[in-house]
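Novice: Structural data only, the sequence is not supplied:
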């Protein structure tokens, strides 16, 4: 039996509209900026983790690795929630002037950048650093046993780091897709509390308001 949905009679091609995200100029600037930021963040995090593990005990070393994995999972959750969140409910919240609603709208409208920073920058950096830190733990504590014991210890650490990272991100993505609006709102509240009162944010808002007024006068 033929499937008419897959093979229409008129053989017309289905056209898909491209999603409007950012302009080409904004994309180039963001790509350059995030590349530089990633470079320096990776250096700082690698230096901090390696230097801390070097002088730390076994328990503290494992706690550092677990902490890096948790950070990776949390940021991956936020990035996934940003791409899945719905903007519409936050407009009604913003009209009622609820705390953090406007920031949530900005996060959703810049979901590509939020996802890139959270999933790719922080998430991938933490993934690489957690693996490196795990290897450093193996190198640090592997000289006490036999070769077989050291091999088993190294494989166990590597498998543990990989399984916790992948399993945690799988669980985080499921939670993010089910509670995307709630997660984004909580992130928006935190970002508004941390950055919303800075002077440069207010100056930027005033500049945009002046620009909008000038455009309205020109149009009228």
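Specialist: Received it, and whenever you're ready, just let me know what you need. Note that the structure is a prediction, hence the values are computed from the model and not measured. Numbering: from 1, shown residues only.

Novice: drop to CA atoms for contacts and neighbour counts, all remaining ones
Specialist: OK.

Novice: can you count the residues close to residue 50?
Specialist: Here the neighbour count serves as a burial measure; for residue 50 (other Cα atoms under 10 Å) it reads 19.

Novice: Now do the SS call for it.
Specialist: At residue 50 the chain is in helix, as set by DSSP: H, G, I helix; E, B strand; the rest coil.

Novice: Would you map the helices across this protein?
Specialist: 24-54, 58-84, 88-95, 101-109, 111-115, 124-141, 147-178, 180-195, 199-219 (DSSP state H).

Novice: Between helix 180-195 and the third one, find me the angle.
Specialist: Yep, that's helix 88-95 we're talking about. Between the axes of helix 88-95 and helix 180-195, defined by axes from the mean of the first three to the mean of the last three Cα atoms, to 10 degrees, the angle is 40 degrees.

Novice: take the one below as the second:
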């Protein structure tokens, strides 16, 4: 038990730091869109983070239920993204924890915080104050709607994730594949070993000069 606990500490530390960073990014995005925005845009932000949570939960469950052998067969047929999908399936516990616990939970927390701003904006439009019956009614209704959309969406997508895990993970693998291609296209080219060798290789004349 102590050995397993000791081995889990490095991964838990990385997950905590990653969660902290993503929480900051999500919170900044949510705050920027909510500050001085209209009620409709604030509602869109809430729905956006609900959708992110549902997608993260779906990918995490699909990674846990997928079969690595299917993606190796696709990779042998030169299917783009199959190698990335096989890597996801091979490291299913890591990816499942990331998408379910990190992405899903952060999106749920941020969507809850964003819903508070929606309540205050709606109360301002209806000219009601904090603590009034209408304000409490808006808070309860909006919180219930967000909970219903989140839980209902995840329930539907969990069924899809179990029976369509291969298609979901291969789509995720292709997304990673094309993302890497996109980043490489805009990255600076590094000098190859052959270029570096000829650049720093000394000629006989250079050696004679050094002597």
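Specialist: Here it is on my side, so go on. Please read these numbers as outputs of a predicted model, since none were measured by experiment.

Novice: Give me the TM-score for this pair.
Specialist: Here the TM-score of the superposed chains, computed with TM-score structural alignment, normalised by the length of structure 2 as the reference length, equals 0.78; 178 aligned residues with a Cα RMSD of 2.2 Å.

Novice: Quick check: the residue nearest the centre of structure 1 vs residue 77 of structure 1, distance?
Specialist: With distances taken as Cα atoms, centre = their mean, the residue of structure 1 nearest its centroid is residue 118 (1.3 Å). As for residue 118 of structure 1, its distance to residue 77 of structure 1 is 8 Å (criterion: Cα to Cα, to the nearest Å).

Novice: Check residue 150 of structure 1 too.
Specialist: Separation of residue 150 of structure 1 from residue 77 of structure 1 (Cα to Cα) stands at 35 Å.

Novice: ok, the two, which is more surrounded?
Specialist: residue 77 (28 against 17).

Novice: and the more buried one, what does it touch?
Specialist: With contacts defined as Cα atoms under 8 Å, 6 or more residues apart in numbering, the neighbours of residue 77 of structure 1 are 169, 172-173, 175-176.

Novice: among those residues, which ones are buried?
Specialist: Among the contacts of residue 77 of structure 1, those classed as buried by 16 or more other Cα atoms under 10 Å are 169, 172-173, 176.

Novice: Dump these into TSV; add distance to residue 59 of structure 1 as well.
Specialist: As requested, those are arranged in TSV below (distance: Cα to Cα, whole Å):
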residue	distance to residue 59 of structure 1
169	24
172	26
173	29
176	31
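
Novice: Just the closest of those to residue 43 of structure 1, please.
Specialist: Compare each of those with residue 43 of structure 1 using Cα to Cα and the shortest gap goes to residue 169, at 23.5 Å.

Novice: so what corresponds to the closest one in structure 2?
Specialist: When structure 2 is aligned by TM-score structural alignment, the residue opposite residue 169 of structure 1 is residue 154.

Novice: got it, and residue 195 of structure 1?
Specialist: The criterion is TM-score structural alignment: under it, residue 195 of structure 1 has residue 180 as its aligned partner in structure 2.

Novice: ditto for residue 30 of structure 1
Specialist: With the correspondence set by TM-score structural alignment, residue 30 of structure 1 lines up against residue 11 in structure 2.

Novice: before we move on, the earlier item: any idea how many residues pack against the match of residue 195 of structure 1?
Specialist: Once other Cα under 10 Å is used to define contacts, residue 180 of structure 2 is seen to have 11 neighbours.

Novice: Distance check, it against residue 173 of structure 2.
Specialist: The value you get for residue 180 of structure 2 to residue 173 of structure 2, if Cα to Cα is used, is 11 Å.

Novice: Please look at residue 76 of structure 1 and residue 175 and confirm they touch.
Specialist: No - using Cα atoms under 8 Å, residue 76 of structure 1 makes no contact with residue 175, being 10.9 Å away.

Novice: any idea how far the closest residue to residue 38 of structure 2 other than its chain neighbours lies from residue 33 of structure 2?
Specialist: Beyond its immediate neighbours in the sequence, the residue positioned closest to residue 38 of structure 2 (Cα to Cα, 6 or more residues apart in numbering) is residue 121, lying 8.0 Å away. Distance of residue 121 of structure 2 to residue 33 of structure 2, given as Cα to Cα: 13 Å.

Novice: higher neighbour count, the two?
Specialist: Counted by other Cα under 10 Å, residue 121 of structure 2 and residue 33 do not tie: residue 121 has more neighbours, with 19 against 16.

Novice: residue in structure 1 matching the more buried one?
Specialist: With TM-score structural alignment as the criterion, residue 121 of structure 2 pairs with residue 140.

Novice: ditto for residue 139 of structure 2
Specialist: Residue 139 of structure 2 maps onto residue 154 in structure 1 when the alignment is built from TM-score structural alignment.

Novice: Please list all residues in contact with its match.
Specialist: Taking Cα under 8 Å, 6+ apart as the criterion, residue 154 of structure 1 is in contact with 135, 138, 142.

Novice: which among the residues you listed gets closest to residue 163 of structure 1?
Specialist: Comparing every one of the contacts of residue 154 of structure 1 with residue 163 of structure 1 (Cα to Cα), the shortest separation belongs to residue 135, at 14.9 Å.

Novice: residues near that closest one, how many?
Specialist: Each residue near residue 135 of structure 1 was counted by other Cα under 10 Å, and the total is 16.
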